[in-house]
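Engineer: Next input, structure requested:
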Amino acid sequence: MTMLTPPAVQAAPSFVDLRAFAADLQAGEPVPDDGNPWTFSRRLLPMPPGPVTIAALRLSAGSGHAAATPFDDYIILLSGRLRLNDGAATIIEPSRSFVVPAGIAFDWQADDDTVAIVMRCPGGTSDTKGLVKVDIDAPRTPSAPPAPEVLLTPTPDCRNHTDYLSATGEFKVGSWDSTPYHRSAIDYGHYEMMLLLDGEVEFEDALSGTSATFRAGDVFVLLRGARCSWKHEGFCSKQYAIYRPA
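Structural biologist: From the prediction side, this is the model:
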């Protein structure tokens, strides 16, 4: 199986509202029908060629089997309910997420029409033996704040919990929170998909001058090559998936 190629774009925005993308049934490019709804029920987000693809997955009520792939998939459920079984049963509710590590196959069942966002990146050999459900209630430990030279406000207190780290160290999934801070624009050498759990965050794209504010419940992605500031004035927490090429 090869990496799916997203539809080409002349220029990509720094940040994309993925709930809005998933809500538009005509947005993106359909994946070729291979007879398996877990694969072909997707539309690819237009983005520059690279190691990461993002797709909206829409499943009708039903069930099927997802074969193992050489990729790591991070999946956020937007609506519906998924029952997964890779030898152990897992239930995914809306606004929760999970990782399908490379080499893992599983059975799935959608109780109702279901919509999800899938971030796919290169996988590799991993010690992970099954699906990984992101545990947003897991204890978080102190983590590094933004670099002092980009902070425009006092240094915040940040905490993190990592649920999945690929064998290469390039792909990381977990949950994070922070006290308020504002930092100047930085260059993104990585891709980051987020689901805000608490608070709201304002971004400004230093390249185009466009801005956006995302609030609790929103799902969005910052693309590699972006140059964005970050500002939040209250407590903020999120689920995240970061792919940082070596």
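
Engineer: only C-alpha atoms for contact and neighbour calcs from this point on.
Structural biologist: Fine.

Engineer: Would you confirm that Ser126 contacts Leu165?
Structural biologist: No - using Cα atoms under 8 Å, Ser126 is not in contact with Leu165; the gap is 9.1 Å.

Engineer: Which one's more surrounded, those two?
Structural biologist: Leu165 (17 against 13; other Cα atoms under 10 Å).

Engineer: From Pro101, how far out is the more buried one?
Structural biologist: To Pro101, Leu165 is 10 Å away according to Cα to Cα, to the nearest Å.

Engineer: got it, and Arg43?
Structural biologist: Distance from Arg43 to Pro101, by Cα to Cα: 21 Å.

Engineer: what about the helices in this structure?
Structural biologist: 18-23, 37-40 (DSSP state H).

Engineer: which residues touch the nearest residue to Ile186 once chain neighbours are set aside?
Structural biologist: Spatial nearest neighbour of Ile186, chain neighbours left out: Arg227 (5.2 Å); criterion: Cα to Cα, 6 or more residues apart in numbering. Neighbour list for Arg227: 14, 185-188, 205-207 [criterion: Cα atoms under 8 Å, 6 or more residues apart in numbering].

Engineer: let's go with 7 Å and repeat that
Structural biologist: By Cα atoms under 7 Å, 6 or more residues apart in numbering, the contact set of Arg227 is 185-188, 205-207.

Engineer: Now the second one, please; I'll put the structures next to each other:
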Amino acid sequence: MLDMQRALDLKRLAATCPLTDGDYKTARYALPVADGAVQLELVAPQGNGHADAVDADVFLFVLSGQFSINDTTMMEGQGSKVNAGTAFDWSATRGTRLFAMEVTETEKSGPGVVALDPTVVMSPSTPPPAEYLIGPTPACQSAPAWRSCNGQFYGGIWSATPYCRKKVPYVHDEFMYLLEGCVSFVNESGEKQTFRAGDAFLICRGASCSWESLEVVKKIYGIFRPIEP
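Structural biologist: Next up is the predicted model:
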């Protein structure tokens, strides 16, 4: 059983979980979620096929291999958001593994695919709250790529200078792929996990962990943060 109080190493999990190559819609391994508001899955597509439109925005990230949606091709380390209402033809090379984050979208923006560009120009963004920090406040930059599902679902590119943060509970599900740098987390049980450039991982709602980065970190992120009642 997966320990959802720790960061999940998605590449390692995709290589060890019971997942068999097949159709994009059915070759899937569901990760535990806090509720039915979001679906988090590993996908093992192979060959080619067609996916009908669904009433959900879906963030797809290529953990290994190559995956194409119509005229958008994603290699390992690349991701895109597929808008609700988008039907597409797909193809995948042998050994392709995807991470998928899916959230129902009632206010559809129209069919299409939003690709995340790691080279995009970023702008200064708000740092973590001062009460969470241990030491200096980092300089942060970001380039949001989308925000949808009543503002609950968003993603893009983010970077920060070195900083340390206290243990705080996550009120969102967050996918991260490190483009640059290294970060260590310590969870409530005292376990330390370290991720480096090229690693993809997931921290789910309810987990509590610290953050320590001793160098500049740059990442792709995908977040589902439900609206508080």
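
Engineer: quick one, what contacts Ile186 of structure 1?
Structural biologist: 227-229.

Engineer: Could you tell me which of those are located in strands?
Structural biologist: 227-229 (DSSP state E).

Engineer: okay, the contacts of Arg227 of structure 1 in JSON lines with distance to Ser97 of structure 1 next?
Structural biologist: JSON lines is the format used below for the contacts of Arg227 of structure 1 (distance: Cα to Cα, whole Å):
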{"residue": "Ala185", "distance to Ser97 of structure 1": "28"}
{"residue": "Ile186", "distance to Ser97 of structure 1": "27"}
{"residue": "Asp187", "distance to Ser97 of structure 1": "27"}
{"residue": "Tyr188", "distance to Ser97 of structure 1": "23"}
{"residue": "Asp205", "distance to Ser97 of structure 1": "27"}
{"residue": "Ala206", "distance to Ser97 of structure 1": "30"}
{"residue": "Leu207", "distance to Ser97 of structure 1": "31"}
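
Engineer: among those, which recur in structure 2?
Structural biologist: Counting by both residues aligned by TM-score structural alignment, their matches' Cα atoms under 7 Å, structure 2 reproduces these contacts from the contacts of Arg227 of structure 1: 185-188, 205-206.

Engineer: Map Glu174 of structure 2 across to structure 1 for me.
Structural biologist: For Glu174 of structure 2, the aligned position in structure 1 is Glu192, judged by TM-score structural alignment.

Engineer: now swap in Tyr163 of structure 2 and tell me
Structural biologist: So Tyr163 of structure 2 corresponds to Tyr181, using TM-score structural alignment.

Engineer: Tell me which residue lies nearest the centroid of structure 1.
Structural biologist: Centroid check for structure 1 by Cα atoms, centre = their mean gives Met193 as the closest residue, at 3.4 Å.

Engineer: returning to that earlier point: please type out the PyMOL selection for whichever of the contacts of Arg227 of structure 1 turn out to be buried.
Structural biologist: Of those, the buried ones go into a single PyMOL selection, burial set by 16 or more other Cα atoms under 10 Å:
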select buried, resi 185+188+205+206
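
Engineer: What is the nearest of the contacts of Arg227 of structure 1 to Arg19 of structure 1?
Structural biologist: Asp205 (19.7 Å; Cα to Cα).

Engineer: Please say which position in structure 2 the closest one maps to.
Structural biologist: Checking TM-score structural alignment: Asp205 of structure 1 goes with Asn187.

Engineer: Surely its match is in contact with Arg6?
Structural biologist: Yes - between Asn187 of structure 2 and Arg6 there is a contact at 6.4 Å, judged by Cα atoms under 7 Å.

Engineer: From Ala67 of structure 1, how far off is the residue nearest to His182 of structure 1 when sequence neighbours are not counted?
Structural biologist: Ranked by Cα to Cα, 6+ apart and with sequence neighbours excluded, the top spatial neighbour of His182 of structure 1 is Lys231, at 4.2 Å. Going from Lys231 of structure 1 to Ala67 of structure 1 by Cα to Cα gives 41 Å.
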